[in-house]
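# take this sequence and fold it.
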Amino acid sequence: MPAGPLTGRIRVPGDKSISHRALMLAGLAVGRSRISGLLEGEDVLTTATAMRALGATVERDGADWIVDGIGVGTLLQPDAALDMGNSGTSARLLMGIIASHGITAALTGDASLSRRPMARVIEPLGLMGAHFTPSPGGTLPLMIEGLQPAVPLTYRLPVPSAQVKSAILLAALNTPGTTTVIEPVATRDHTERMLRAFGVAVDAETVDVEMHLSLTGPADLSPCDITVPGDPSAAAFFAVAATIVPGSDLVIENVGLNPGRSGLYRVLDEMGAAIDLQDRREIGGEPVADLQVRHAPLRGVTIDPAIVPSMIDEFPALFVAAAFATGTTITSGLDELRVKESDRLGTMAQALRAIGARVGEHADGLAIEGSGGRPLAGGGPIEVRHDHRIAMSMAVAACASEAGIEVDDISCIATSFPGFAALLDRATGEPPPSPSGTTS
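Got it, this is the predicted structure:
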């Protein structure tokens, strides 16, 4: 039977993207920074461990984290390889930091991360003078030899990528002269916002609809206290669940709504979702609100590829919402989902078909014919391919399925959202899923 409605008030963990950047920039500042609301998932803790290896002091202090930074230009040579685990953000942004320092580092990762491409970061950092020795195919494990002083550059992103943009800006911190990144399509701007919070000037100018971001180095970072808002990607799963389960009326508190991250909520609104933004405010320069989400019938839409960068991580959740809509939802421009923790297009198409949805797959997107609000059959077992967002999406779909959904593994969820199962249990009143078994 479908799960009970999602009700009450919940709070999701801190924003993953902001948590990574808070640790990195605090580690590059001179002095002590305090971080509140840090996401304590495995990926973010990977960043904390790496910053310690590069010379920063990073310690938990009650509910907060204290970072004593080592300063730009003075990173230490790590004693051993830096293990990035499953975190692509850790790997790509740390490559940027190391690229303009005179140290050599080896970066390794788990089997999933070691399949993900790094060439898009290696290219611009190589132009700044860093030398890379990657594995065949431009993947981890790799060696990076930084250059100090590095060479400033002007670089136009060939494809929208906040991680590539951020890696270049982080490298620019210890690079004499002005480095400029040109974005044909704007991406999430957490790095620029947080650099300014740490006292670094990042100039932004729109030139013929393109965004030009410039940073002049070397730049010193002043320590500051950071409050991390709730992760909109984590909130997305609960917003979709409350939308598709009849009788739901759920408030998700303290959700970050950076314009570069809130595309999912704009699409859900277009589909007919009932999401009310309450108590809008700013925390640490980031827009935040409480989301009241009620059950509502959805309609299929054709999603404009221009919105893709602002919701790239939320498409697995969106695909679940589309499976319950009336009509067909069509997506395109999602090539990047082929090279995430899994091939998220192929994996989600296969998973949704297995639980009773009608899904067409093409090279850069999916076409999902919705059930008109009727519960899906459920079933399984579903292979989530060690992908935390696939596992959480299937847990959401299980809330509106007839027979529950069996998945092969939910332990991967700990990389980004420890406590997800318990929070879903609290919202629905249903027992949490076991590490391998039925979710419902």
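
# when you work out contacts or count neighbours from here on, use the C-alpha atoms and nothing else.
Noted.

# endpoint to endpoint, stretch 363-371 covers what distance?
With Cα to Cα, to the nearest Å applied, stretch 363-371 spans 24 Å between its terminal residues.

# okay, buried residues for it please.
Burial within stretch 363-371, assessed by neighbour count using 16 or more other Cα atoms under 10 Å, is assigned to Gly365, Leu366, Ala367, Ile368, Glu369, Gly370, Ser371.

# three-state assignment of the second one?
Assigned state for Leu366: strand (three-state reduction, DSSP: H, G, I helix; E, B strand; the rest coil).

# now it: how far from Phe319?
Taking Cα to Cα as the measure, Leu366 falls 8 Å from Phe319.

# and what of the fifth one?
For Glu369, the distance to Phe319 equals 10 Å [Cα to Cα].

# next, the structure of the following sequence, for comparison with the previous one:
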Amino acid sequence: MNRTFHQAKGISGEIQPPASVSALLKATLLSLFAKGETTIENTPKCGAAEELFSFVQRSFGAITRQGGSCIVQGSGGFSDPSLPAAIENIPSAETLELIAPLFFRKGVRISGNASSITGRFRNALKKLSASGFSFEFKEQDNAFQLEIIPSSPESLECAIDHPDETMKTICLFAAMAAASGQNRIIETTPLPGETEAIAQKFGAIITVQKQGASYEESEQEHEQDHGNELERRIRRIQKQKAAESDEKSMRIITVREQPVLTAAHFTLTGGAVCAAPFLLAATLCGHSTVTVKGISSGCAPFIHVLRRMGGRLQTEKHKDSDRFDCQVSSAPLAGRRFSGELMAGIGELFPFVCVAAAYATGQTIIRDADFLRQGPMDLFTGTLKNLRTMGVKTGEIEDGIVIEGAREYDGAEFDACGHPAIAMAFSVAAIKNQGESTLVNAEAVDQYWPDFYFQFENLVRNVE
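Have a look, this model is predicted:
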């Protein structure tokens, strides 16, 4: 399906994006191993969610739908005999990556199409094997078979050398399910804490220790009153000293042996990928003001990026909740350098950062982004392809990209490349550029938000 866009003179209004598919996947899979019934409210109505629910019902027979909620009946433990001995036709690479490590205590045979096996998952299996987990993996023609062998390594220590949230989640799930004693996962670049927070709701015994400064600290400062010039100067000196020191920012996640998970209750919040196009469009398109409501903390890194580039975004946290609202107004942007922990938090929001950089004054340098090539889709290459189609001056570097910003571009033909984030990010570029633009394979958004184009165009004011 192709979609045609015309230049907009602005966007305005309020929008509440649907919940995070990533959070839904993690909560649903963990609930299968918990004791009792887990209720998940505000589930997204999209292709990815429907595929997940169908898989759970087919393989576990443990899910009930009630309006916008689902109830999952847990098995009661990672070695419960009611768990399936074999699983077939897993709906996505992401589901395969997260369900497999949860069976290391009981064991399971998983088979399916070899296209579900990503480079990231192969690397994760090697890392788990080196840590003492056992499995047998076979590929023939277009099919694979993965035999998870019951194994329980003691005092696991696993280092995540690259900023990959999915790799961290795979190792964390394996440690929760099967490792004995006290286990550590060391993130050399601190990653978002969504997985840990979800697991802790099920009673998982997880503690997190952070070393070194992080972008989150500067983001908290942004919310404070900066009226005192002396305090601002002191903070700048402190940041400069921290940057010059040898102390490297890192996170250490400690996971204790988990006898059983307990059922939990979740109300999912607005997903970062679905919130990002509205934050970006309101920033780039003149005379815009948009309020995005009920956003999850997963969007905080992107908000931080836009603020560092000069964006005008004000956030307000909901009481007794991790949700927040964000009001954003149009503003000129300036190029910046982004790397490390911040890029680890950006993850699949990478296309939105690149589109913002395309319109910023000066040069934007993005480092530590090579992990985005390793997922089910090459998010890095797809984004770069569309930037060049638009006429953006770009240059690839070893682990990232350099983008030379400009104020105006003509319309172009973009390709969603099968990824919702690319489709949404270049929908924003399409309404910013002069003339007419076309988005090819626009149906990619259906995986996260089938109603996206209707909601997006409802807020757009076209140039007359």
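
# need the contact list for Leu29 of structure 2.
With contacts defined as Cα atoms under 8 Å, 6 or more residues apart in numbering, the neighbours of Leu29 of structure 2 are Leu98, Ile99.

# from the buried residues of stretch 363-371 of structure 1, pick the one nearest Gly263 of structure 1.
Comparing the buried residues of stretch 363-371 of structure 1 against Gly263 of structure 1 with Cα to Cα places Gly365 closest, at 16.4 Å.

# wait, what's in contact with the counterpart of that closest one in structure 2?
Taking TM-score structural alignment, Gly365 of structure 1 has Gly400 as its aligned residue in structure 2. Taking Cα under 8 Å, 6+ apart as the criterion, Gly400 of structure 2 is in contact with Ile365, Ile366, Arg367, Asp368, Ala369, Asp370.

# excluding chain neighbours, what is closest to Gly400 of structure 2?
Arg367 (4.5 Å; Cα to Cα, 6 or more residues apart in numbering).

# from what I see, that neighbour and Ile401 are in contact.
Yes - using Cα atoms under 8 Å, Arg367 of structure 2 and Ile401 qualify as a contacting pair, with a distance of 6.8 Å.

# for the alignment partner in structure 1 of Ala124 of structure 2, which three-state class applies?
Under the alignment (TM-score structural alignment), Ala124 of structure 2 maps onto Val121 of structure 1. Assigned by three-state DSSP, the conformation of Val121 of structure 1 is helix.

# thinking again about what came up before, which position in structure 1 pairs with the residue nearest to Gly400 of structure 2?
Arg367 of structure 2 is assigned Ser332 in structure 1 as its aligned equivalent, the criterion being TM-score structural alignment.

# repeat that for Leu284 of structure 2.
Under the pairing rule here (TM-score structural alignment), the equivalent of Leu284 of structure 2 within structure 1 is Ile244.

# what about the residue nearest to that match when sequence neighbours are not counted, how many neighbours?
The spatial neighbour of Ile244 of structure 1 that comes closest, neighbours along the chain excluded (Cα to Cα, 6+ apart), is His295 at 5.9 Å. Taking other Cα atoms under 10 Å as the neighbour definition, His295 of structure 1 ends up with a count of 22.

# for His295 of structure 1, what are its contacts?
Ala242, Thr243, Ile244, Val245, Pro246, Gly247, Ser248, Asp249, Ala273, Ala274.

# nice, that's everything, thank you.
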